[in-house]
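**Q** after the sequence you'll find the predicted model.
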Amino acid sequence: MPHRVAVAGFLHETNTFAPTKAQLADFVQGGGYMPISRGAEVLSRGKGINLGIGGAVIHGESAGWEMVPILWAGAIPSAHVSQNAYESITDEILEGIKAALPLDGVFIDLHGAMVAEHEDDGEGALLMRLRDIVGPDVPIAAALDLHGNITQTMVDAADVLVGFRTYPHVDMAETGRRAAVQLDHLMARGIPFAKAFRRLPFLVPIAWQSTREFPAKDLYDLVAATETGAVSSTSFFFGFPAADFPGCGPTVICYGETQADTDAAADRIEAAVLAAEPDLAGKTFDPDAGVVEAMRIAGTATRPVVIADTQDNPGAGGDSNTTGMLRALVRNNAQAAALGNMVDPKAAEAAHAAGQGAEIDIALGGFSNIALDSPFEGRFTVETLSDGKLIASGPFYGGAPLDLGPSACLRIGDVRIVVTSNKAQMADQEMYRFVGIEPTKQKILVNKSSVHFRADFDPIAEVILTCTAPGPMPVSPASLPFRNLAPGMRMEPMGRVFDPEEVREIELS
């Protein structure tokens, strides 16, 4: 008989310091994810796109599973998931799985760093409730982001947690497939794997986590090489360093046939990460210095100089509307420069009302109450208009349809700005082209992203610079006002440790 497997998903990466919370409407719309999907939609929409659910569906079909699709929901990173959104989606998933019983297994697509208004460990709470429904003998497999803040609760509740191995995340679907394969193994063997879980003592800035570069590339090569023989599954999670709760931080988790083999694998990966700590840092520029350096390089370059506006990365909780990099481009008279995306629905509406070719006087962006940021007031030319619908064909989005809402290309001087109504991380060249900007013909591109954009922009970039304009996601976690980290956690590589007593003294002073 075919295995009867429930499939579901609930994804959110939470920056607890970000300005805007995730509401139910954000999951309905989906942002850079597919929109909320129920029943057969989970299979039809998920199949063939770069998401964990996509890889699981393809494996399930090839393995002959009787798949019972429940609900899949994801929203672009932001501050906390609202209690209403969390409970509505969680309840629907759990009720659907309860109605699907009996089951041979459960596959669930998660992020791993979800914090709700009322629940710090969003995935841990969901997995525990799921375990209560299916009982101790039905295996639960989860595919997770390498930025997951993995907790002991998650490890205890699930039978196997499988993490991405690439950042930019070009292997989301492949990770779903690997998790589904592990679920097959568990259903066939009838007994759990041995587990080994390790927590690392320092936070890692996301700007330096790219697996295309040393040392992260070497670390993930080791993770993959360690998954052999009696060791069934190995994962290293960098963690998402902007979540103020004790579970925040990097972790290693391995599964295997024996506890000794599994512990040895986890110890090997843990030792490599500890040894790499001094190398997990990098160089940044302030906005003006970055633009001046980009202009210098562009003087002789044959390809665009790409700047990461890392601190307003919507993939890490930013609203994608800060103006620090725009000001620097205009102030330094940058030529053939483009910036994307500036999420400002009112500006997009004004552009559409005025029409293509018009000039409009507006205050653009800067409305998220970010310290040292403010709207940019100026006269802009409306070069092009768009309904915001496009296919993001690059390796990160993997052909996903995006709906950025009413959008426009606004120009000031020789700087062009992609203005959208809906938020999505600038990680695909088509997100310039849909408003008439050909990215390969620009001298300078400023992307509101930290690392994901590299998947599609590395091949066209002369060089990539990282700039630190004001934004809600500081490049160094040490500058965040933590109150609830695990005591003793270093807040950046080789940095000072978190001391809750020190925080209390400051609050009382």
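**A** Noted; the coordinates are in hand. None of these values were measured; they are calculated from a predicted model. Residues are numbered from 1 along each chain as shown.

**Q** please make it C-alpha for all contacts and neighbour counts, starting now.
**A** OK.

**Q** quick one: K283 and V475 touch, right?
**A** No - between K283 and V475 there is no contact under C-alpha atoms under 8 Å: 10.3 Å.

**Q** please say which of those two ends up with more neighbours.
**A** Neighbour tally, K283 and V475, criterion other C-alpha atoms under 10 Å: the higher count belongs to V475, 27 against 9.

**Q** geometric centre of the protein: which residue is closest?
**A** Closest to where the C-alpha atoms of the chain average out (C-alpha atoms, centre = their mean) is G315, at 4.9 Å.

**Q** would you agree that one falls within a helix?
**A** Yes - assessed by DSSP: H, G, I helix; E, B strand; the rest coil, G315 belongs to a helix.

**Q** from L161, how far off is it?
**A** Remark: distance between G315 and L161 (C-alpha to C-alpha, to the nearest Å) = 22 Å.

**Q** sorry, back to before: quick check: neighbours shared by K283 and V475?
**A** Listed contacts common to K283 and V475 are nil; contacts here mean C-alpha atoms under 8 Å, 6 or more residues apart in numbering.

**Q** contacting residues for H111?
**A** By C-alpha under 8 Å, 6+ apart, the neighbours of H111 are 10-13, 123, 143-145, 147-148.

**Q** so which of the residues you listed sit within helices?
**A** Taking DSSP state H, the ones among the contacts of H111 that sit in helices are E123.

**Q** TSV for the contacts of H111, including neighbour count and distance to S210?
**A** Listed next are the contacts of H111 as TSV, based on neighbours: other C-alpha atoms under 10 Å; distance: C-alpha to C-alpha, whole Å:
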residue	neighbour count	distance to S210
F10	24	24
L11	25	21
H12	27	20
E13	29	17
E123	28	24
A143	31	20
L144	27	17
D145	29	13
H147	25	11
G148	28	15
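
**Q** widest-spaced pair of the contacts of H111?
**A** F10 and H147 (15.0 Å; C-alpha to C-alpha).

**Q** Provide a list of residues in contact with R38.
**A** With C-alpha under 8 Å, 6+ apart, R38 has these contacts: 69-72.

**Q** got a quick ChimeraX command for the buried subset of these?
**A** Buried members of the contacts of R38, defined by 16 or more other C-alpha atoms under 10 Å, are picked up in ChimeraX with:
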select :69,70,71,72
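
**Q** reformat the contacts of R38 as CSV; add secondary structure.
**A** Shown next, in CSV, are the contacts of R38 (three-state DSSP):
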residue, secondary structure
P69, strand
I70, strand
L71, strand
W72, strand
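
**Q** who's in contact with the nearest residue to T234 once chain neighbours are set aside?
**A** Among residues not flanking T234 along the chain, C254 sits closest, at 4.5 Å (C-alpha to C-alpha, 6 or more residues apart in numbering). Going by C-alpha under 8 Å, 6+ apart, C254 touches 195-197, 231-235, 262-263, 265-266.

**Q** in addition, the following structure is provided for comparison:
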Amino acid sequence: MSALLPPPTRPRIAIAGIHIESSTFSPQLAVAEDFEITRGDELFSRYSWIDETWSQAIEWLPIFHARALPGGVLERETYETWKSEILEGLRALGKLDGFFFDIHGAMSVVGLDDAEGDLITGIRSVIGTEPLVGTSMDLHGNVSHELFEGCDLLTCYRMAPHEDALESRRRAMRTLALRTLSGLGKPAKVLVHIPILLPGEMTSTRIETAKRLYARIPQLEAQPGVIDAAFWIGFAWADQPRCKAAVVLTGDDADVIERLAMSWAKEIWEARDEFEFVAPVDTMSGCLEWARTAHRPTLISDTGDNPGAGGANDTTCALGELLDFEPVMSGDLTAIVASLHDAESVRAAIDAGTGAVADFVVGGKIDRRDPGPLPITARVQHIGTDPLGGSTAVLKVLRDGHDTGLTVIVTERRKQYSDLESFTRLELDPTATDIVVVKIGYLEPDLYELQRDWKMALTPGGVDQDLIRLGHMKIDRPMVPFDENVDSVQLRVITG
């Protein structure tokens, strides 16, 4: 009778990461309470493909993941606590074949200029140099030298808006799994930094020029010897040396990927003056004047305070202009401001009760850029809750005791109003509203389909589209659009 053979050993790949996009120009720190924390098998909820055949060939070992809405710089003590938990979890696992680094790529931490680089360096100090490390990032992340050195397989989203975020994460995990199973070892990789730093609203893949540049990826990946091609636009609202565009190619033919990476990087560099905003832009007052006769519903993006990119979500530039805009204040036109992060005003609305009229001082409590906190008298039209925004109040602004056309949403926590359900949950109908002002940059799919006319207001805030106005001090120079006459820049291939 033959002896029973032991079952085959599956490769062991650990999973961990911290996922946030941080504006260093926002006055609000990110804290632990801003994050959704998952540990152990709970992490599998992020990976709906975990039971697919290729994935079942791997023993996935999830440790820790923290994810938050984009915000400010993460407080150092919280970061160090989570970093220690990740490193201790890795030590407890022993020898690994691989590691999946589940990150955004634009996290900032107090006192660190390269948080992801610091984290992957710590991880490598525990797992060693042999395990394959893969990562999937937002295309608005940054690829520092340290991050590039610490990872073997790097990729990022290929769409902005990020409709392919899940697809990109699956692609990265599958590539890592199949490469580990193949036994082929580490691929060659090349990085080319490009001295361009542009806001995402100038690099949407819905329009040229980004549309054309990202369309190159299938052609590059079809070349023999290429595993993956990735292009990071970079994160414009952090002031750090790593903030810049980058391309990374991985593959098994070092000469091919080096040649292709340099050619692609040169194509991007030569297109540096071709990028345009995804929608017409104007001042907030200019947008309102235009909105008098625009098609309905009319959407205006309050771009400088977009919480989806790290804004504090409480600047009052847009609201201040609306309070002075007679067509809305007279009630001839209706408008919704979505929204202001203002827990104090939410509590006051709850105390007053639905239907009550009360005085409020809204916004400007965190990011005090002009005009700062604004007094309004309003009727509490609705009180509700939101999975992200928490307790929420809808305030109908009054003037001289009469209704105006202006409605303001105030939320307990920061909240980006990017989908129709967020409005209907509050019994609001943006399709029947003349002007909808949202703290967002380019419109996510729901709002993009809803609008019949759209402009982006170049408002101040932690994610100001006017990068020069923000005052970067630590980025590498020269850099487009901060410097003129940069035609002599020499691109350089970094190999790994």
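**A** Arrived safely, thanks for sending. Since the model is a prediction, treat every value here as computed from it, not as a measurement.

**Q** check contacts around the residue opposite M107 of the second structure in the first structure once aligned.
**A** Aligned by TM-score structural alignment, M107 of the second structure pairs with M114 of the first structure. Taking C-alpha under 8 Å, 6+ apart as the criterion, M114 of the first structure is in contact with 11-14, 80-81, 120-123.

**Q** so M114 of the first structure: helix, strand or coil?
**A** coil.

**Q** how close does it sit to D120 of the first structure?
**A** Taking C-alpha to C-alpha, one finds M114 of the first structure at 8 Å from D120 of the first structure.

**Q** and for A363 of the first structure?
**A** 37 Å.

**Q** try L404 of the first structure
**A** Distance from L404 of the first structure to D120 of the first structure, by C-alpha to C-alpha: 30 Å.

**Q** who's more crowded, the two?
**A** L404 (23 against 20).

**Q** that older thread, could you identify the most distant pair in the contacts of M114 of the first structure?
**A** So, the contacts of M114 of the first structure by C-alpha to C-alpha: farthest apart are L11 and D120, at 14.5 Å.

**Q** hang on, the earlier thing: what about the aligned residue in the second structure for the residue nearest to T234 of the first structure, which SS state?
**A** Here C254 of the first structure is matched to L249 in the second structure, going by TM-score structural alignment. Under three-state DSSP, L249 of the second structure falls in the strand class.

**Q** what's the match for L146 of the first structure in the second structure?
**A** Using TM-score structural alignment, L146 of the first structure pairs with L139 in the second structure.

**Q** any idea what sits nearest its match, other than its immediate chain neighbours?
**A** Using C-alpha to C-alpha, 6+ apart, the closest residue to L139 of the second structure is W232 (4.5 Å).

**Q** distance of F35 of the second structure relative to H19 of the second structure?
**A** 9 Å.

**Q** find the residues that touch each one of these two.
**A** 66-68.

**Q** just the buried ones from the residues you listed?
**A** Of the shared contacts of F35 and H19 of the second structure, these count as buried by 16+ other C-alpha under 10 Å: 66-68.

**Q** quick check, nearest of these to E167 of the second structure?
**A** Of all those, E167 of the second structure sits closest to R67, with 17.9 Å by C-alpha to C-alpha.

**Q** so what does the residue nearest to L139 of the second structure match up with in the first structure?
**A** Match for W232 of the second structure (TM-score structural alignment): F237.

**Q** try G185 of the second structure
**A** So G185 of the second structure corresponds to I191, using TM-score structural alignment.

**Q** quick one: its match from H59 of the first structure, how far?
**A** Here I191 of the first structure is placed at a distance of 21 Å from H59 of the first structure (C-alpha to C-alpha).

**Q** count of neighbours near F107 of the first structure?
**A** Neighbours of F107 of the first structure (other C-alpha under 10 Å): 27.

**Q** got it, and T424 of the second structure?
**A** 11.

**Q** how about the one 10 residues further on?
**A** Residue crowding around D434 of the second structure was assessed by other C-alpha under 10 Å; the count is 21.

**Q** surely it and T298 touch.
**A** Yes - here D434 of the second structure reaches T298: they are 5.9 Å apart, a contact under C-alpha under 8 Å.

**Q** which of the helices or strands spans L398 of the second structure?
**A** strand 390-399 (DSSP states H and E).

**Q** what's the helix or strand just after that strand packed up against?
**A** Next in sequence after strand 390-399 of the second structure, counting helices and strands by DSSP H and E, comes strand 402-411. Applying 3 or more C-alpha pairs under 8 Å, 6 or more residues apart in numbering; DSSP states H and E, we find strand 402-411 of the second structure packed against helix 326-329, strand 335-341, helix 343-352, strand 390-399.

**Q** what's the angle from strand 402-411 of the second structure to strand 335-341?
**A** Strand 402-411 of the second structure runs at 30 degrees relative to strand 335-341, counting by axes from the mean of the first three to the mean of the last three C-alpha atoms, to 10 degrees.

**Q** what sits up against strand 402-411 of the second structure?
**A** In contact with strand 402-411 of the second structure (C-alpha under 8 Å, 6+ apart) are residues 322, 328-343, 345-346, 389-398.

**Q** could you give the number of residues near the aligned partner of G94 of the second structure in the first structure?
**A** For G94 of the second structure, the aligned position in the first structure is L101, judged by TM-score structural alignment. Close neighbours of L101 of the first structure, defined as other C-alpha under 10 Å, add up to 15.

**Q** any idea how far L101 of the first structure lies from D121 of the first structure?
**A** L101 of the first structure sits at a distance of 26 Å from D121 of the first structure (criterion: C-alpha to C-alpha).

**Q** A157 of the first structure contacts M128, doesn't it?
**A** Yes - assessed by C-alpha under 8 Å, A157 of the first structure is found in contact with M128 at 5.4 Å.

**Q** neighbour-wise, which of these two wins?
**A** A157 (23 against 15).

**Q** residue contacts, that one?
**A** With C-alpha under 8 Å, 6+ apart, A157 of the first structure has these contacts: 124, 127-128, 131.

**Q** many thanks, we can stop here.
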